[in-house]
Structure formats: C-alpha cells, structure tokens
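Novice: Next input, structure requested:
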Amino acid sequence: MKYSVQVHVMPLKELLDPQGKAVLGGLKNLGLGAVEDVRVGKHISLQVEAASEAEAKSLAEEASKKLLANPVMEFYEITVNAVNS
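Specialist: Sure, this is the predicted structure:
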C-alpha cells in the first residue's frame, strides 16, 4: 500500500534560531510588528510503499533519525496518511 508521509523538522525550542530571527526582523521592517516570534524549519514529504501504516511510520522514523533531522539541534514530527490509488 502507498502512504504519504509528512516529516516536520524544527529547531529545538531551547536553541537560538538565527534564520527565524532574521525573518522576524524582516517582518518588523515590513510593518508587521504584531508577529512576536518566528521559528523556521523544514517540511519533507515522502511517498512510501509499505505493508502497513506502522511500517511506513517506522521507515520515516529511521530516515529522520539517520538523515532528515539532527537530534542535537532539531526535533521532528511524523504524519502518515494512506494514498488512494
């Protein structure tokens, strides 16, 4: 079965996010001062062939731990949805 797997990778909340600070400064320069904080991350979309949703999630967990996220600086969340052929 085919699954659409979404991996959201964000910097750990305890760490400074220089890219987020730069975006926040740009928004303030554009007159959007109501924005108080910005965190910038990555969204990764995978198409996975797996026997079950659990297997698809397990594959995404392995990919995230080994390649997609740096656990020293980032955390990730995984969402899995079946794809209708």
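
Novice: Could you use CA atoms for every contact and neighbour count after this?
Specialist: Will do.

Novice: How about the contacts made by residue 80?
Specialist: 3-6, 53, 56-57 (CA atoms under 8 Å, 6 or more residues apart in numbering).

Novice: secondary structure element for it?
Specialist: Under the criterion of DSSP states H and E, residue 80 resides in strand 74-82.

Novice: quick one, what contacts the residue nearest to residue 8 when sequence neighbours are not counted?
Specialist: Spatial nearest neighbour of residue 8, excluding adjacent residues (CA to CA, 6 or more residues apart in numbering): residue 43 at 4.7 Å. Applying CA under 8 Å, 6+ apart to residue 43 gives the contacts 6-9.

Novice: The structure of the following sequence is requested for comparison with the preceding one:
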Amino acid sequence: MFKARKYKDLIVLKPLLAAMTILEKSYHRQFSRILKDPVFCYDDRGEDILKTFAIKVELSGESTENILKIYYLKKHFPDISLFIQTNP
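Specialist: Got it, this is the predicted structure:
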C-alpha cells in the first residue's frame, strides 16, 4: 500500500480490520457453546508467510490472498491434502 501511495486506504482499513477482529472474537465467545468450533489464530506475519513461498511483499492481488488463505487452512486443518483453483 505504501508503494502505491494508498495512504488513505491504509488509514481507513487498518482500524476497521482491528474493530472487526475484536467484534468477531466477542461473537465467537457467545456462539462457541452452540457451534463447538475452536478459536483459530491468524497472527502470523504476512511477510513471513509470503517469504516461505518466495513471493515478494510488494505483490498484491488475488493470488497473494489465496496463498495466505491456503497457509491458514493448512495450519488449522492439517488433514487437507488437495486444493483446486478454478477460474471462470
């Protein structure tokens, strides 16, 4: 975001993401008795995750987001063995 000079987006989205995380945790506590879902942790640094896959931090887009999603899916559900990505 810094290289693309999207400072306004960063100023707006960072607090919004923090607020959503707090709200999600509070709702998860309320519904965890019913859902019986474990609390997942998403606190690994994105830079470190992308470095594992030899992807530069400067790259952004759907592919980068998919790599992060796959990383956390494998972390939280280690039994997953196949991912299929389709394009329209």
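
Novice: List the TM-score for the superposed pair.
Specialist: Superposed pair, TM-score by TM-score structural alignment, normalised by the length of the first structure: 0.29. Supporting alignment: 41 aligned residues with a CA RMSD of 3.6 Å.

Novice: Now for the contacts of residue 80 of the first structure, which sits with the most neighbours around it?
Specialist: The most crowded member of those, judged by other CA atoms under 10 Å, is residue 56 (24 neighbours).

Novice: What's the separation between that residue and residue 7 of the first structure?
Specialist: Using CA to CA, to the nearest Å, residue 56 of the first structure is found at 12 Å from residue 7 of the first structure.

Novice: Please identify the buried residues of the strand holding residue 80 of the first structure?
Specialist: Buried residues in strand 74-82 of the first structure, counted by 16 or more other CA atoms under 10 Å: 74-76, 78, 80, 82.

Novice: Kindly provide the distance from residue 77 of the first structure to residue 18 of the first structure.
Specialist: In this view, residue 77 of the first structure and residue 18 of the first structure are 21 Å apart by CA to CA.

Novice: my bad, should have said residue 43 of the first structure
Specialist: Residue 43 of the first structure sits at a distance of 18 Å from residue 18 of the first structure (criterion: CA to CA).

Novice: cool, residue 74 of the first structure as well?
Specialist: Distance from residue 74 of the first structure to residue 18 of the first structure, by CA to CA: 14 Å.

Novice: swap in residue 75 of the first structure?
Specialist: Taken as CA to CA, the spacing of residue 75 of the first structure relative to residue 18 of the first structure amounts to 16 Å.
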